[in-house]
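K.L.:
please work out how this folds:
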Amino acid sequence: MFPIGGVPVMLAGALASGVLAGLLALALRRRLGVLGAGALAALLWSVVVIGLVTLLPAQGAPGWVSAETRLDVCSTDIGGPAPDGFWIFSGGQRLLNTVIFLPSGVLAAVVAGRRPRLLPLTVPLAWALLAGYAVAIELTQLGLARLDRACDVTDMIDNATGAALGVGVGLVLLPVLRPWRGRRPPPG
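P.N.:
Next up is the predicted model:
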């Protein structure tokens, strides 16, 4: 049996990780500046929250999942059970899968924006890492049947799209936020 889960556990984990992220931001603020430290800590917190929401059983401890009912492969039905097929903003679960990665994408772009000359490298890398995280989550859901979650390629696509949209928003915000201002010059 997977012993924990449900919304109260997810919220408690989000709160506890938020406190830790806040402490991390405070610890890094002199080195990275307030915006840099806050963006990095918030990015890490958002990634933890995504993990909590997607990897803990939604309805609490699900108990026993038999080998016969466990899926052996990810669903490759692009669009899944949504009646309108693959449309990124069809609502419900599809929209949530897109929106949950959006803040991480924005924050990743702001963190990457601390070094403007490296943006052509760091921004695609940040998006690739977030998309890889989405794939890893789905594969974990497939491998750990006791999570009572299902692996779905559509979720991977929606998550990666949310991260891409977030990165785009973050890039638009860079000239306004100017995260490179808080950077301390290298010693010596």
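
K.L.:
for the rest of this, base every contact and every neighbour count on C-alpha atoms.
P.N.:
OK.

K.L.:
from the contact counts, what lies against the biggest helix by length in the chain?
P.N.:
Longest helix of the chain, by residue count under DSSP state H: helix 7-55. Counting contacts by 3 or more C-alpha pairs under 8 Å, 6 or more residues apart in numbering; DSSP states H and E, helix 7-55 is packed against helix 102-112, helix 119-143.

K.L.:
please generate a structure for the following sequence too, so the two can be compared:
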Amino acid sequence: MDIGGTESMVAGALLSGLVLAAIAMLAQRRVGWVAAWSWCGLLWWLVVIALVTLVPLYGIDLAVPAETRSETCSLDYGGPAPEGFWILSGGQRLLNTALFVPAGALLVVAVSRWRVGWIAAPLGLIGLAAYSLMIELVQLELARIDRACDVTDLVDNVTGAVIGFGLGLVVALVLRPWKRR
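P.N.:
Just a heads-up that it's a prediction; the model follows:
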């Protein structure tokens, strides 16, 4: 059975998006539309990140054993990743950074409804960094998905989350979810 490819990524994103949109519609009456949609948006984006980073780019047969497996993550800053990538020009580093921007922004908007958001937002940012680290470790362990564990990816992902965090502060000030119900 072949698994992978952009079709799998898109199908997973669409299916999870539909499920989380339904949940947001149900939750918005209880917590307000900003909180409901930002929480479900954050969860959806975390699923999208997992799909983009852990689903093989091309269909692979999981029954084939991985002959070569790296024992450690690449600590070579700049990493083994190619300069170009098939989705957008600008290199894989730009894509790794951009991938985490929405998560950082949605995190801030999601938690800003409650007073505990001042504590939850920075902790959530640490959680996004841990999520990125977990993805890199999964890539290291699962050589069959044809992905590389790389410290550069971790740095770029965290940079994107921090940029998103800053954007989320601005969006939260505009939407003011603490005033909505």
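
K.L.:
just the TM-score for the two chains, thanks.
P.N.:
The TM-score (TM-score structural alignment, normalised by the length of the second structure) is 0.90; 175 aligned residues with a C-alpha RMSD of 2.0 Å.

K.L.:
follow-up on the earlier one: the longest helix of the first structure vs the second structure, mean deviation?
P.N.:
On superposition with the second structure, the mean distance recorded for helix 7-55 of the first structure (mean C-alpha distance after the TM-score superposition for the first structure) is 0.5 Å.

K.L.:
helix, strand or coil for G60 of the first structure?
P.N.:
coil (DSSP: H, G, I helix; E, B strand; the rest coil).

K.L.:
follow-up on the earlier one: pick the most buried one from the helices and strands packed on helix 7-55 of the first structure.
P.N.:
Scoring these by mean neighbour count under mean count of other C-alpha atoms under 10 Å gives helix 102-112 as the most buried, with a mean of 27.

K.L.:
can you give me the offset of it from its chain's centre?
P.N.:
The chain centroid and the centroid of helix 102-112 of the first structure are separated by 10 Å, computed with C-alpha atoms, centre = their mean, to the nearest Å.

K.L.:
what of stretch 97-110 of the first structure?
P.N.:
That offset, for stretch 97-110 of the first structure, works out to 7 Å (C-alpha atoms, centre = their mean).

K.L.:
just stretch 108-128 of the first structure next, same as before
P.N.:
Counting by C-alpha atoms, centre = their mean, stretch 108-128 of the first structure comes out at 16 Å from the chain centroid.

K.L.:
quick check: end-to-end length of it?
P.N.:
11 Å (C-alpha to C-alpha, to the nearest Å).

K.L.:
for the residue most central in space within the second structure, what are its contacts?
P.N.:
Computing the C-alpha centroid of the second structure and ranking residues by C-alpha atoms, centre = their mean puts I49 first, at 3.2 Å. Going by C-alpha atoms under 8 Å, 6 or more residues apart in numbering, I49 of the second structure touches 99-100.

K.L.:
what's the closest of the helices and strands packed on helix 7-55 of the first structure to V9 of the first structure?
P.N.:
Comparing these by their distance to V9 of the first structure (C-alpha to C-alpha), the top pick is helix 119-143, with 17.9 Å.

K.L.:
that older thread, and the angle for the longest helix of the first structure with helix 119-143?
P.N.:
Going by axes from the mean of the first three to the mean of the last three C-alpha atoms, to 10 degrees, helix 7-55 of the first structure is angled at 110 degrees with respect to helix 119-143.

K.L.:
what's the next helix or strand along the chain from helix 7-55 of the first structure packed up against?
P.N.:
Note on helix 7-55 of the first structure: by DSSP states H and E, the next helix or strand toward the C-terminus is helix 92-99. Helix 92-99 of the first structure sits against helix 153-177, with contacts defined as 3+ C-alpha pairs under 8 Å, 6+ apart.

K.L.:
contacts only, for the closest residue in space to P102 of the second structure that isn't next to it in sequence.
P.N.:
Nearest residue to P102 of the second structure in three dimensions, chain neighbours excluded: G164, at 5.8 Å (C-alpha to C-alpha, 6 or more residues apart in numbering). Listed by C-alpha under 8 Å, 6+ apart, the contact set of G164 of the second structure reads 100-106.

K.L.:
now do G160 of the second structure
P.N.:
So G160 of the second structure contacts 96-101, 104 (C-alpha under 8 Å, 6+ apart).
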